[in-house]
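# Model the structure of this input:
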Amino acid sequence: MPVFAAAIFTSAFLLFWVQPLFSKMILPLLGGAPSVWNTAMMFFQLVLLAGYGYAHLLTRRVESLGWQIAIHGVVVAIGLAFLPFALSGNLAPPTDQSPVLWLVGLLAISVGWPFFALSASAPLLQAWFARSGHKSSGDPYFLYAASNAGSLLALLCFPVLLEPELTLAGQAGAWRAGYAGLLLLLVVTAALLLRGRAASATPETSAPSASSWKQRLVWIALAFVPSSLLLGVTTHITTDIASAPLFWVVPFALYLLSFVIVFARPLNRDWVLMAQGAGTVAIAVMTILVLAFGLGGTVLLTVGIHLSAFFATALMCHGELVRRRPAASGLTTFYFCMSIGGALGGIFNALLAPALFSSDIEYYLALVAACLLRGLVKGDLRQYRIGDSLYPLLLGLVVALAVWRFVDAAPFAMVGRLLFLLPCALALYWFSERSLRFALGIAVVMGGAFFVRSSVDVLHIERSFFGINKVKLLEKDRKIALVHGTTIHGTQFTDPARRREPLSYYARSGPAGQMFASDGARPRTALIGLGTGALACYRRPDEDWTFFEIDGAVERIARDTRYFHYLSACQGAKVRLGDGRLLLGRESDRSYDLIVIDAFSSDAIPTHLLTREALALYLRKLRPGGVILFNLSNKYLELGPVLSNGVASVKAFARRQLYYPTDSETARGAAASEWMVIAAAEADLEFLTRDKRWLATQGQPGAAPWTDDFSNIFRVIVW
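Model (predicted):
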């Protein structure tokens, strides 16, 4: 039995190591977008489904245990031909369409076969153990604990040990060694199993236990909701903070931990239901707080509430799955249905939701579905009462009216917010006594708030692979803004006479305006990140400017004169679609006088634009005397010291300004921002040295600079 456990543990460790590892490899190719992880997860779930399906068919169609072992041994051995996995430096995603299919194809070619072989190993080993004649073979589900332990350890080791200590190439080599070690473990396991079978009189096969289609659909539903929620909560977190392995791994680890707990021992269902209900109510209250009053919590509070609710929901669904599991003879059918549910969750979030919804409503739909699944645990879905519909509708109407009244208004007093939110929370929690009432209550409260918020002063919404862009009016139609995720990415006066005036982070009184006012002519300028195109109005007639923008939706919005006029009024700047770092890398060295880095995904700066290798690239592309202007404005991450360490590592020089506008500057459209100017020689920054607002940079003592192989998000979070 220890050999079985070791093989299952190793297989699971490798399976869950490769997911964040290869996803991090491909992240820079797609601008660090949060959708990279969702798409990768969908692919891995589909391959997991294929692996479980193959395991199910192999154990059902091939009666001989020896032939089953031989066939799977060949499948695993073929995987060695694909290792070590690596990416070609010439790869580039399409810019004229969604890169989802391109990304799925890349994943399939690079890691598809080894992942398929690994995904089938755990259910096959458990099925083989059930036929081994061992005294515990009647209930092999306990081996699932070894699988979950390996999975969880891999996810925890990746950001803490593997990522900081090994380069991506080093990890790929270590992963290949682990895969070869697993193949040897499988050979030893097969030898012991066949020898034990030859010495025992245990029957070769047992009839599979019957499971109805209704039971299978329940298994699929109970697996679907946590899978969808996993991707939804990960996107919700990474959109504003950073799309990085740390924020992929934590929700994923909680997802796996829920399996470990429920397979280890039965949980008190009343406590789990109470925790799931309280967590969901907390999310609903936070949603109202953001949508009605424009207020949010700290990173720790916000992330903590969302992850706690997700974990409680996963415990509820996975606990019910375990309670409804079949006998050992139905093991592969059970796992196959679980993998169908997981894959459907990935497909829904990564493929269907972006096509069906203009906002990230799929996360909240999964929360509503989880509330409905409480009925499977409580058994109360068929006990309908009129209050199950009436009470939620009344509460939803009250919330919708409140959001309509206070949206974009001055922040309401704390006491007033408390007097409104506390009764809402108590009413919703009271609804949790009945599953249908609770699901409808959560649906109408959050749905009503979303509907009102998205209809008041919102002129346009467009969703792409890279995020959700909204165009909305601000300050009683005085300004129009581009909002990506939850962050404003540029504003413009609606007054035609003032349309050429850069606002917000780009105001003339701010660091960007100071830079362009004090510096001389810059004949060639490259700008990574377009936004509304406000910086184009700093261009002089004889200068050659090129914006590099990864999201075609952003360019369409910036050029649409129904909304913005910077590009049309300040003509002459070109726009090229694609990842800015990749496109800039193809330009000739020493070809630009100024490079502006102003790329964001909601409030997050893609980490591959902040690394030592990226800085070295920017410096190579500068002509003598050229400088780099970097927008570091961020609500959740303190990136100034990170970039300062990177500047020191490439032996460059920098000045930094943290700008807070005066009341009069704010009235003229300026916003707080943080910028850094970088140059290869200190003399190239002399034009800023005389300005006391620009200060010398300070890094983090003892902290290593971020590289393409290493970044430490946890250390720079503003908790």
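
# only C-alpha atoms for contact and neighbour calcs from this point on.
Will do.

# what ranges do the helices span in the stretch 351-500 of the chain?
Here the stretch 351-500 of the chain has its helices, by DSSP state H, counting those that start in this stretch, at 353-356, 362-378, 387-406, 414-431, 435-455.

# So which of these is nearest Ala309?
Distance to Ala309, taken as CA to CA, is lowest for helix 362-378 among the helices of the stretch 351-500 of the chain, at 9.1 Å.

# For this protein, just list every one of the strands.
458-464, 467-474, 479-484, 487-493, 524-528, 544-549, 574-577, 592-597, 622-631, 653-659, 673-679, 695-696 (DSSP state E).

# could the helices of the stretch 351-500 of the chain go into CSV alongside distance to Val18 and mean neighbour count?
Supplementary listing: the helices of the stretch 351-500 of the chain in CSV, determined by distance: least, CA to CA, whole Å; neighbours: other CA atoms under 10 Å:
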stretch, distance to Val18, mean neighbour count
helix 353-356, 26, 16
helix 362-378, 26, 21
helix 387-406, 44, 18
helix 414-431, 40, 15
helix 435-455, 36, 23
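
# any chance of those in a markdown table, with distance to Glu543 too?
Listed next are the helices of the stretch 351-500 of the chain as a markdown table, based on distance: least, CA to CA, whole Å:
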| stretch | distance to Glu543 |
| --- | --- |
| helix 353-356 | 39 |
| helix 362-378 | 45 |
| helix 387-406 | 45 |
| helix 414-431 | 51 |
| helix 435-455 | 40 |
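
# Can you lay out the strands of the chain as CSV showing mean neighbour count and distance to Ala616?
As requested, the strands of the chain are exported to CSV (neighbours: other CA atoms under 10 Å; distance: least, CA to CA, whole Å):
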stretch, mean neighbour count, distance to Ala616
strand 458-464, 17, 31
strand 467-474, 22, 28
strand 479-484, 22, 29
strand 487-493, 24, 27
strand 524-528, 23, 16
strand 544-549, 22, 18
strand 574-577, 16, 22
strand 592-597, 24, 13
strand 622-631, 21, 10
strand 653-659, 21, 12
strand 673-679, 23, 11
strand 695-696, 14, 20
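
# Any chance of CSV for those, columns distance to Gly297?
Listed next are those as CSV, based on distance: least, CA to CA, whole Å:
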stretch, distance to Gly297
strand 458-464, 24
strand 467-474, 21
strand 479-484, 19
strand 487-493, 15
strand 524-528, 30
strand 544-549, 31
strand 574-577, 35
strand 592-597, 28
strand 622-631, 24
strand 653-659, 23
strand 673-679, 20
strand 695-696, 31
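
# Of the helices of the stretch 351-500 of the chain, give the one that comes closest to Asp589.
helix 353-356 (38.5 Å).

# Quick one: distance of that closest one to the chain centre.
When C-alpha coordinates are averaged (CA atoms, centre = their mean, to the nearest Å), helix 353-356 and its chain have centres 16 Å apart.

# Counting by contacts, list what that helix packs against.
For helix 353-356, there is no helix or strand it packs on, judged by 3 or more CA pairs under 8 Å, 6 or more residues apart in numbering; DSSP states H and E.

# cutoff 10 Å now
helix 362-378, strand 458-464 (3 or more CA pairs under 10 Å, 6 or more residues apart in numbering; DSSP states H and E).

# Now for Ile283, how many residues are close by?
Look at Ile283: counted by other CA atoms under 10 Å, it has 21 neighbours.

# Next, the second sequence, to be compared with the first:
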Amino acid sequence: MMIPQSAARPLFVATILVGSFLLFLVQPMVARMALPRLGGAPNVWNSAMLVYQALLLGGYYYAHRLGKLPVARQARIHLVLFALAALTLPVGLIGLPPARAGLEALWVPALLALSIGPVFLLVSAQAPLMQRWYAANPQAGEPWALYAASNLGSFSGLIAYPLLAEPLLSIRAQSWGWSIGYGLLFALIALCALARRGAVDAQALTNDQKAAAPPIPRRTIALWLGLAAVPSGLMLSTTTHLTTDLFAMPLLWVIPLGIYLLSFVFAFSGNRAGVRVMTAGAWPAVFFAGAMAMVSQGANGLIPVFASVGLLFLICVALHGRLYDERPDPAHLTLFYLVMSLGGALGGLFTALIAPLAFDWAWEHPILVLAAALLLPAAPSLDWRAMPGLDRPLHRIVIAVGLALALFCAWQITMIVEANGSGLISSFWLVGVVAGGLIVSQWNWLAAMVLLWAMLAQGGLLTIKDTFEGVRQRSYFGIYTVRDRPAEMSRTLAHGTTLHGTQSTDPARRNLPLTYYGPTSGVGLVFAKAQDLYGPGARLGVVGLGAGSLACYKRPGEVWTFFEIDPLVLRYSENRTFTYLKDCAPDARVVLGDARLELARVPAGSIDVLAVDAFSSDAIPLHLMTDEAVAVYERALSPKGVMLLHISNRFIDLEPVLAADAKKRGLAAKKRADSPDPGLGYTPSTWIMLGRDPAAVAAAAAAGDGQEWLGLAAPAKSVWTDDHASILPHVEWRNVVGTPQ
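As a prediction, this is how the structure comes out:
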């Protein structure tokens, strides 16, 4: 007995919504589980997304192949495989051995694929497979609107994780809750199979439809690939922008992905008015926000990042809207989704795997913005050629004038930027470039040329100059820039947009620790007196090598160990780009690998002073700030040992987090907020000191000629753990939305 068609549509919608909700709820959940093993580099999430896109492609291929069978047989096979995959639940990570240094880009995808591959692949098949089953009834109508429902479910799952699941539930509870949802989905799929019992043989129906449907040209398939690949790659490059300077955590991971998914809801809607409006808006946004895509230095606050997020949404709606407009006959439905998925995987492959290996900077971002300009559909509202009385010769005149104006403006902006970098004047001229770009927006290649000129003028020339001068290098863990400043007699190391160390090129000051590590900083005060506190054989550990500044606090007889996750950072010290380590602590031991994992292997009580300074640009790896991480540090400390944690951050207030952990663990705690003279090369910094012995902490705080250490602020309501942590209560929103103070 078949379920009535009036009831079948809500059933299929519910099944697709639940499947998509679960699919995109598990993405941030598994990545969050992996943080203690993988660290907080932005590429960790990009690697995870690459795995998800590959599994999604596999799921769509599975749906495409399965869709060639009769519906009843499809249902039996799918339900059996669904039940077998349930044997891998609850969701968790397998015990894969740690990655060797330099192989993280391969190890991370392997860990995630082996951990959630079976259930993710089968759940990912729901959207195309359920649409195929739905269309098996000739009276059901076209299934395309169900794809919008799929993406609405996906978007809901993403938003639910950082706003509900992560703040309210432990990782274990999340895993079991997801497993219950998996069981509900199994039941819904069974009901959908029941609804299509006795439906027309899917293969016969498909053959009849294909006989009437036109064949798909290769050029159309290539267009589908491009329209799917560019938004996918752009979504990941925008994610890198966000997580590099804030925090590697699900709230920031899901913003670009959520925008990407939400764009499908608009793009695959039957009402095309919204898509037309957003496509028209995408063109000026491409010239305004896209012009900043090559800026690598001098950006203030997060305005450029927010602009790139808005640009991502408009581009995704416009390109996915064009993809919907190019959709085939329903007979080719699973082929269409398979090509879409392949395009998404190719975009992810380019951004997550190829770009970090091929480029010294995030060149994938401007490349993808330019590619979007080449693919954006022409906006009818911007088509000046339709003006009454404007014939073809006048078209050519307007084009020539527009190009001349754009070239002149680009040249003027370049001159101004090179002369004094005046933001107001360059913005004025940028308006001229945008006007010229909109004039030629009916010809994508001309619009892309204007956009490229704007990118070069707004900072791209400086970025290209840095590439040709070889001042940047890129690894799996970040983008590093080493810059000589002759006027200041210094050499700097920047990671992303954040200064990570400076060394003076003046021989008389070459071995003086600068920036956050000066003599009045919390770490400087304690390290300078380590022998007074712990004797001539004091044992010191440092998490995060950076330029090696702290090495020059070493005194003869002390035993030093540095823990560094990135081989490229160590290379800067080995090749004497920065000479702190070679000059001041040549016998120091450097351990490559994740500091938390490596510290867990050292003998208990083997370190007297431990400094934790593991920034990734302005982001701090979450897994180095949880209660379990502090437990690892505490175990490594001697009975009277102290740990110093660097919490200087523009966007996250970490003091209440550590205060809560100190309270829970019964640790004595002090804070040193240093405001040194910047003219001497020092930078304001905040360090927190924790230790088991209150007398030892007081003695360390007294070291340094009476420099003031204070008590900690009120503790947070809950302690961060690997199982449960949320940064929302600790975000410095005034700095996020404006220029950091």
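
# picking up where we left off before, with Asn38 of structure 1 as the reference, name the closest of the helices and strands packed on helix 353-356 of structure 1.
When those are compared by CA to CA, helix 362-378 sits nearest Asn38 of structure 1, at 12.4 Å.

# Cross-check the contact I'm expecting between Val290 of structure 1 and Thr302.
No. Checked against CA atoms under 10 Å, the pair Val290 of structure 1 and Thr302 is beyond contact range at 11.1 Å.

# Spell out which residues are contacts of both of these two.
Taking CA atoms under 10 Å, 6 or more residues apart in numbering as the criterion, Val290 of structure 1 and Thr302 both touch Gly296.

# do you know how far the most centrally placed residue in structure 2 is from His365 of structure 2?
In structure 2, the residue lying closest to the centroid (CA atoms, centre = their mean) is Thr239, at 3.3 Å. Taking CA to CA, to the nearest Å as the measure, Thr239 of structure 2 falls 10 Å from His365 of structure 2.

# list residues touching both of those two?
By CA under 10 Å, 6+ apart, the residues touching both Thr239 of structure 2 and His365 are Gly233, Ser308.

# Flag every buried residue along the lengthiest helix in structure 2.
Counting by DSSP state H, the longest helix found in structure 2 is helix 5-38. Within helix 5-38 of structure 2, the residues scored as buried using 16 or more other CA atoms under 10 Å are 8-9, 11-38.

# same question, stretch 286-304 of structure 2
By neighbour count on 16+ other CA under 10 Å, the buried set for stretch 286-304 of structure 2 is 286-296, 301-302, 304.

# any idea which of those residues is the one closest to Val434 of structure 2?
Minimum distance to Val434 of structure 2 across those is 5.5 Å, recorded for Phe287 (CA to CA).

# residues near the counterpart of Ser228 of structure 1 in structure 2, how many?
Alignment note: Ser228 of structure 1 maps to Gly233 in structure 2; criterion TM-score structural alignment. Around Gly233 of structure 2 sit 28 other residues, with neighbours defined as other CA under 10 Å.

# Contacts only, for Gly432 of structure 2.
Gly432 of structure 2 sits next to Gly402, Leu405, Ala406, Leu407, Phe408, Cys409, Ala410, Leu438 when contact means CA under 10 Å, 6+ apart.

# before we move on, the earlier item: between the helices of the stretch 351-500 of structure 1, which gets nearest to Thr313 of structure 1?
Comparing these by CA to CA, helix 362-378 comes nearest, at 6.8 Å.

# Report the angle between the closest one and helix 435-455.
Interaxial angle, helix 362-378 of structure 1 versus helix 435-455 (axes from the mean of the first three to the mean of the last three CA atoms, to 10 degrees): 170 degrees.

# Chain neighbours aside, what residue packs nearest to whichever residue in structure 2 pairs up with Ala7 of structure 1?
Correspondence of Ala7 of structure 1 to structure 2, assessed by TM-score structural alignment: Thr15. Using CA to CA, 6 or more residues apart in numbering and skipping the chain neighbours, the partner closest in space to Thr15 of structure 2 is Leu188 (5.7 Å).

# residue in structure 2 matching Tyr595 of structure 1?
Just so we're on the same page, residue 595 of structure 1 is Ile rather than Tyr. So, by TM-score structural alignment, Ile595 of structure 1 is matched to Leu610.

# Val627 of structure 1 too?
Correspondence of Val627 of structure 1 to structure 2, assessed by TM-score structural alignment: Val642.

# how near is the closest residue to its match other than its chain neighbours to Arg665 of structure 2?
Leaving aside its chain neighbours, Val642 of structure 2 sits nearest to Gly691 (4.5 Å; criterion: CA to CA, 6+ apart). From Gly691 of structure 2 over to Arg665 of structure 2 the distance is 10 Å, taken as CA to CA.

# any shared contact partners between these two?
Joint contacts of Gly691 of structure 2 and Arg665 (CA under 10 Å, 6+ apart) are Glu634.

# tell me which of the contacts of Gly432 of structure 2 is nearest to Leu599 of structure 2?
Ala410 (53.0 Å).

# didn't the closest one look like it was pressed against Gly460?
No. Checked against CA under 10 Å, the pair Ala410 of structure 2 and Gly460 is beyond contact range at 11.6 Å.

# Which residue ranges of the stretch 601-741 of structure 2 form helices?
Using DSSP H, counting those that start in this stretch, the helices of the stretch 601-741 of structure 2 run over residues 627-636, 655-665, 694-702, 733-737.

# matching residues in structure 1 for the second one?
This means helix 655-665 of structure 2. Under TM-score structural alignment, the match for helix 655-665 of structure 2 is residues 640-650.

# residue contacts, the nearest residue to Leu594 of structure 1 once chain neighbours are set aside?
Distances taken as CA to CA, 6+ apart place Thr525 nearest to Leu594 of structure 1, at 4.7 Å, with adjacent residues excluded. Contacts here follow CA under 10 Å, 6+ apart; on that basis Thr525 of structure 1 touches 539, 543-547, 573, 591-596, 622, 626-628.

# Aligned to Gly669 of structure 1, what sits in structure 2?
Matched by TM-score structural alignment, Gly669 of structure 1 corresponds to Gly681 in structure 2.

# residues in contact with that match?
Glu488, Ser490, Thr502, Gln503, Ser504, Leu512, Pro513, Leu514, Thr515, Tyr516, Gly518.

# give me that answer again for 6 Å
Leu514, Thr515 (CA atoms under 6 Å, 6 or more residues apart in numbering).

# now Pro328 of structure 2
Taking CA under 6 Å, 6+ apart as the definition, Pro328 of structure 2 has no contacts.

# cool, Leu577 of structure 1 as well?
Leu577 of structure 1 touches Phe548, Glu549, Ile550, counting by CA under 6 Å, 6+ apart.

# can you rerun that using 10 Å?
Residues near Leu577 of structure 1 by CA under 10 Å, 6+ apart: Pro94, Thr95, Asp96, Gly529, Phe547, Phe548, Glu549, Ile550, Asp551, Gly552, Glu555, Leu583.
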